[in-house]
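Trainee: could you work out the structure for the sequence below:
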Amino acid sequence: MTSSEIRTSRLEEVLGATRAQSRAALAVYLPAGYPTLDQSLDTFRLLATYADVIEVGLPFSDPMMDGPSIQHANAQALQAGFRIEDVFTTIRELAAISTAALLVMTYWQPVHRYGPERFARRLAAAGGAAAIIPDLPVEEATDWLRAAHEHGLNTVFVVAPNVTDQRLARLCGAGSGMIYAPATAGVTGTQGPLHPGLNTFVDRLRGITPLPIGVGIGVSTPEQAAVAGSFADAVIVGSAFIRTIEANPGPTGAIEAATLARNLARGLRSPLQSAA
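Mentor: You can find the predicted model right below:
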């Protein structure tokens, strides 16, 4: 199944609207339930003021793609009593107050245990638009893609620059809504310069797929967001919010995270030379 078989989703609408404004969308990520469910809901509500896309993370005990910041946040959420139902609660509450496109970022094992059809049905009913499942190979994604299609959800694949154009075409053909390109090599939370070949990789993807390209993994400052946003359709930031919350315990963490989101959004609206 291809993106053309899925009706226009909220994710596609949002990315189309930001493209019409000649800017990249700001996508923010935070694990549900971090550091507690109530605190994460407070933070999500404030982030929704500035975000075009919100990725709600489903905490998992073995997040292999993630670096120390997200690993620690996942562990803390699980210790605080996180349940899968909390993801749907978070999506539902955000859908009631925000026009952002709402995505779930999860690993495959929790979805597989919960049941792909049941998970897709609950996500769509809560107001979700898409799911990112980075450890689900496209060759093994048939059950999920069928369930997602049935419930009008996009599936966003994470693609790597070291694979062939043939495989990229397969991933892009199976995915919908957006393609996720890593801004740096390695796990999430990398702090340092963006990959020097990122722009070239995005250009390569544009030659393969008409889907919007989101850039994340390693974007943490307004300056980096401005650079990535000059050639990507969406800029995705996650670990920087976790580090901000960790450095500011209690209610201050949500406020400081929202301040970071505001500055990132301003970076995406600023001329590139001002961010150099």
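Trainee: please count neighbours and contacts with C-alpha atoms only from this point.
Mentor: OK.
Trainee: looking at the protein, which helix is longest?
Mentor: helix 251-269 (DSSP state H).
Trainee: so how far is it from its chain's centroid?
Mentor: For helix 251-269, the gap between its own C-alpha mean and the chain's C-alpha mean amounts to 16 Å (Cα atoms, centre = their mean, to the nearest Å).
Trainee: repeat for stretch 50-70
Mentor: Using Cα atoms, centre = their mean, the offset of stretch 50-70 from its chain centre is 8 Å.
Trainee: could I get the full set of helices for the stretch 101-250 of the chain?
Mentor: Counting by DSSP state H, counting those that start in this stretch, one finds helices in the stretch 101-250 of the chain at the ranges 108-114, 116-126, 142-150, 165-174, 198-206, 222-229, 239-247.
Trainee: please give the structure of this sequence too, so both can be compared:
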Amino acid sequence: MDTQEAFLKAKAEGRPALIPYLTAGFPSREGFLEAARAVLPWADLLEIGLPYSDPLGDGPVIQRASEVALRKGMSVQGTLELVREVRALTDKPLYLMTYLNPILAWGPERFFGLFKDAGLEGLILPDLPPDEDLELVRKAQEIGLKTVFLLAPTSTEKRIETVVRYATGFVYAVSVTGVTGMRDQLPEEVGEMVLRIKAKTPLPVVVGFGVSSRDTARQAAVADGVVVGSALIKALEEGKPLEALLEEVLKGLKEASFA
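Mentor: Have a look, this model is predicted:
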């Protein structure tokens, strides 16, 4: 199943796509795989975070998860192996959220080629404005990886036009100007931001940074998909069932869609 098929399937069911996020190697290597097995039945796509020592876009929950994973020996190579193992479990699209430095350290062509061969569908690149390194973006696309970039509520019309020009998987709309994290509610302007982006591109628009409950899912349901990240990682930290959280989010998405 490719990205377009995943979004169309969710749309046919009358709801936005549900995209869980898990940090590779958290709470442990096997714990990550157990979590992946738990969330995959609920997921339309799965986002896997590559642990990184300086995750500027991540809030404290995901930062802690990265720190734990790195202390336990998780690495780019380890993440590559986990992607390969998750691919053996599912045909759903897998996206890697990674900062730029690990790509440059491995060499873009090697990094992209190995992850593509492991079964990755695409890359989410939070710290790369696409027009700042067009050669790297084109190399990823030539190798066959979809590219996803972030837009924020403060993004200008010109910035939106630039980002959507180079996005090929979906467009990631950050619900707040800030870092990832759980929130009781999303800003009122989320819907307006999604509509502004959708006016510029036929690609799906996904909302992330803050979807953590039935209520916030309802607020985000104007988008084509929602990412659930910090709330899942927090549930993993506390040993709570991931399925219960995803069921609540899915209820919110369906309620909003039929409202």
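Trainee: now the longest helix of the first structure: buried residues?
Mentor: In terms of neighbour count (16 or more other Cα atoms under 10 Å), helix 251-269 of the first structure has its buried residues at 253-269.
Trainee: now stretch 48-67 of the second structure
Mentor: Within stretch 48-67 of the second structure, the residues that qualify as buried are 48-52, 55, 58-59, 61-67, counting by 16+ other Cα under 10 Å.
Trainee: got the contact list for whatever residue of the second structure lines up with A226 of the first structure?
Mentor: Aligning on TM-score structural alignment places A226 of the first structure opposite R218 in the second structure. If you count contacts by Cα atoms under 8 Å, 6 or more residues apart in numbering, R218 of the second structure has them with G252, L253, K254, E255, A256.
Trainee: can you put these in TSV and add distance to A173 of the second structure?
Mentor: As requested, the contacts of R218 of the second structure are arranged in TSV below (distance: Cα to Cα, whole Å):
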residue	distance to A173 of the second structure
G252	19
L253	17
K254	20
E255	21
A256	19
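Trainee: out of these, which comes closest to R138 of the second structure?
Mentor: When the contacts of R218 of the second structure are compared for distance to R138 of the second structure (Cα to Cα), L253 comes out closest, at 34.3 Å.
Trainee: wait, that closest one sits on E13?
Mentor: No - taking contacts as Cα atoms under 8 Å, L253 of the second structure lies outside contact range of E13: 10.9 Å.
Trainee: give me the residues contacting stretch 202-217 of the first structure.
Mentor: Under the criterion Cα under 8 Å, 6+ apart, residues 15, 165, 168-169, 172-173, 176-184, 187-190, 228, 231-238 lie in contact with stretch 202-217 of the first structure.
Trainee: so it matches what in the second structure?
Mentor: For stretch 202-217 of the first structure, the aligned range in the second structure is residues 194-209, judged by TM-score structural alignment.
Trainee: buried ones in the matching stretch?
Mentor: Within stretch 194-209 of the second structure, the residues that count as buried by 16+ other Cα under 10 Å are V194, I197, K198, T201, L203, P204, V205, V206, V207, G208, F209.
Trainee: for it, measure first residue to last.
Mentor: The straight-line separation of the ends of stretch 194-209 of the second structure (Cα to Cα, to the nearest Å) is 14 Å.
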